[in-house]
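>>> got a sequence here, can you build the structure:
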Amino acid sequence: MLHDTVARCRELGLRRTWALEELLKRLIANSKPQTLADLAEAPELKDRCDKATIFRLLVRLEKHGILRRLGLHDRSAYYTLIEPGEHSDYLICTQCGVIETLDIACPVEALEARISKESGFKKLYHELEFFGVCPKCL
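A predicted model of the protein is given here:
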């Protein structure tokens, strides 16, 4: 998966650097969305990359569609890798900001296929986030 993701980055004009590869390895190894702080404190990155470098990489990867940014606007952003042909939907707590992967069949996939068929749009995708209050915050 790392090889494929690096190849996607290169196709989009991103330089292959040690920091880019280590950041991608970290995102691949941990499937849960991670904050800038989570990534910057990772042992693989902590001593060799500063937060500013990691942040710039995250912004570029998001801009090029390699990463998805999640979270509430007034809280820390969480980043997760986008895998071509796959997606995850999320539950986000408006009280504490916890983010969980929605573990049910995506309710929008059939609608997406119908929209694609009827509109003629190709390579259609969606990002689905539900906001509410988690059980711990109730």
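>>> contacts and neighbour counts: CA atoms only from here.
Will do.
>>> so what's the residue nearest the centre of the chain up against?
Nearest to the mean C-alpha position of the chain, by CA atoms, centre = their mean, lies residue 80 at 2.1 Å. With contact set as CA atoms under 8 Å, 6 or more residues apart in numbering, residue 80 has these partners: 27, 31, 32, 33, 34, 67, 68, 69, 70.
>>> which of those residues count as buried?
27, 33, 34, 67, 68, 69, 70 (16 or more other CA atoms under 10 Å).
>>> where's the first one, which helix or strand?
Remark: residue 27 resides in helix 18-29, with elements defined by DSSP states H and E.
>>> mind giving me the packing neighbours of that helix?
Helices and strands touching helix 18-29, by 3 or more CA pairs under 8 Å, 6 or more residues apart in numbering; DSSP states H and E, are helix 2-11, helix 43-46, helix 51-63, strand 78-81.
>>> what about the nearest residue to residue 131 once chain neighbours are set aside, neighbour count?
Nearest residue to residue 131 in three dimensions, chain neighbours excluded: residue 92, at 4.8 Å (CA to CA, 6 or more residues apart in numbering). Neighbour count for residue 92, taken as other CA atoms under 10 Å: 21.
>>> centre of the chain to the host helix or strand of residue 92, how far?
Per DSSP H and E: residue 92 is located in strand 90-93. Centre-to-centre, strand 90-93 and its host chain are 14 Å apart (CA atoms, centre = their mean, to the nearest Å).
>>> also this sequence, please, to line up against the first:
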Amino acid sequence: MDAELPSLIQRCRSLGLRRTKALEQLFATLLESPRPMTLSELAESPRLADQCDKATVFRLLQRLENHAIIRRLGLHERAAYFTLLLPDRHHDYLICTSCGSIEAIKAPCPVHALEEEIRESTGFQNLYHELEFFGTCPACA
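Predicted structure coming up:
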């Protein structure tokens, strides 16, 4: 986490976003989390609960999502989950269409080779992909 936080802050600065304590605490919370987190989980986390209210966390998440720093996951009618988009940390997810639970897929991503081929053939820079599988989890089945 120590090396990733300054890199994230620098990315924000290069995009014209202000460095605030809430921004730093949001990044630290997401970096420490083993899974994506909901808005409520983030707003109630020990690092952010005393820093700002839920509406501020939501606005911050929206701004970061618009700048492709945060990825929003989940079903539209369910609570959204948020995770960082980091160049060296990639996860694909399984999402339950019944309860909305989300878990990272613990298998190699089959799309990385295709992503590299597309990058080379098109010249696109900063290329990334998002892969989500939807189904019914064992608990709901």
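>>> now check structure 1 for the residue matching residue 15 of structure 2.
Alignment note: residue 15 of structure 2 maps to residue 12 in structure 1; criterion TM-score structural alignment.
>>> residue contacts, that match?
Residues near residue 12 of structure 1 by CA under 8 Å, 6+ apart: residue 64.
>>> related to what we said a few turns ago, how far apart are the helix holding residue 27 of structure 1 and its match in structure 2?
Helix 18-29 of structure 1: mean distance to aligned residues in structure 2 after superposition is 0.7 Å, counting by mean CA distance after the TM-score superposition for structure 1.
>>> please point out which parts of that helix sit buried.
Neighbour-count burial for helix 18-29 of structure 1, counted by 16+ other CA under 10 Å, picks out 19, 20, 22, 23, 24, 25, 26, 27, 28.
>>> what range does the very next helix or strand once past it cover in structure 2?
As assigned by DSSP H and E, the chain's next helix or strand after helix 18-29 of structure 1 is strand 34-35. Here strand 34-35 of structure 1 aligns to structure 2 at residues 37-38, judged by TM-score structural alignment.
>>> how close does that stretch sit to structure 1?
Once fitted to structure 1, stretch 37-38 of structure 2 is off its aligned match by 0.4 Å on average (mean CA distance after the TM-score superposition for structure 1).
>>> now what about that stretch, what contacts it?
Outside stretch 37-38 of structure 2, the residues that touch it by CA under 8 Å, 6+ apart are 30, 79, 80, 81, 82, 83.
>>> ditto for stretch 129-138 of structure 1
89, 90, 91, 92, 93, 94, 95, 96, 98.
>>> got a quick ChimeraX command for the buried subset of the residues you listed?
Entered in ChimeraX, the line below selects the buried ones among the contacts of stretch 129-138 of structure 1, by 16+ other CA under 10 Å:
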select :89,90,91,92,93,94
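>>> residues in contact with the aligned residue in structure 1 for residue 26 of structure 2?
Aligned by TM-score structural alignment, residue 26 of structure 2 pairs with residue 23 of structure 1. Applying CA under 8 Å, 6+ apart, we find residue 23 of structure 1 in contact with 39, 45, 54.
>>> burial check on residue 45 of structure 2, number of neighbours?
For residue 45 of structure 2, the neighbour count with other CA under 10 Å is 15.
>>> with residue 99 of structure 1 instead?
Residue 99 of structure 1: 22 surrounding residues under other CA under 10 Å.
>>> OK, contacts around the residue lying closest to it once chain neighbours are set aside?
Counting by CA to CA, 6+ apart, residue 99 of structure 1 lies nearest to residue 92, which is 4.6 Å off, once chain neighbours are set aside. By CA under 8 Å, 6+ apart, residue 92 of structure 1 lies in contact with 71, 72, 98, 99, 100, 129, 130, 131, 132, 133, 134.
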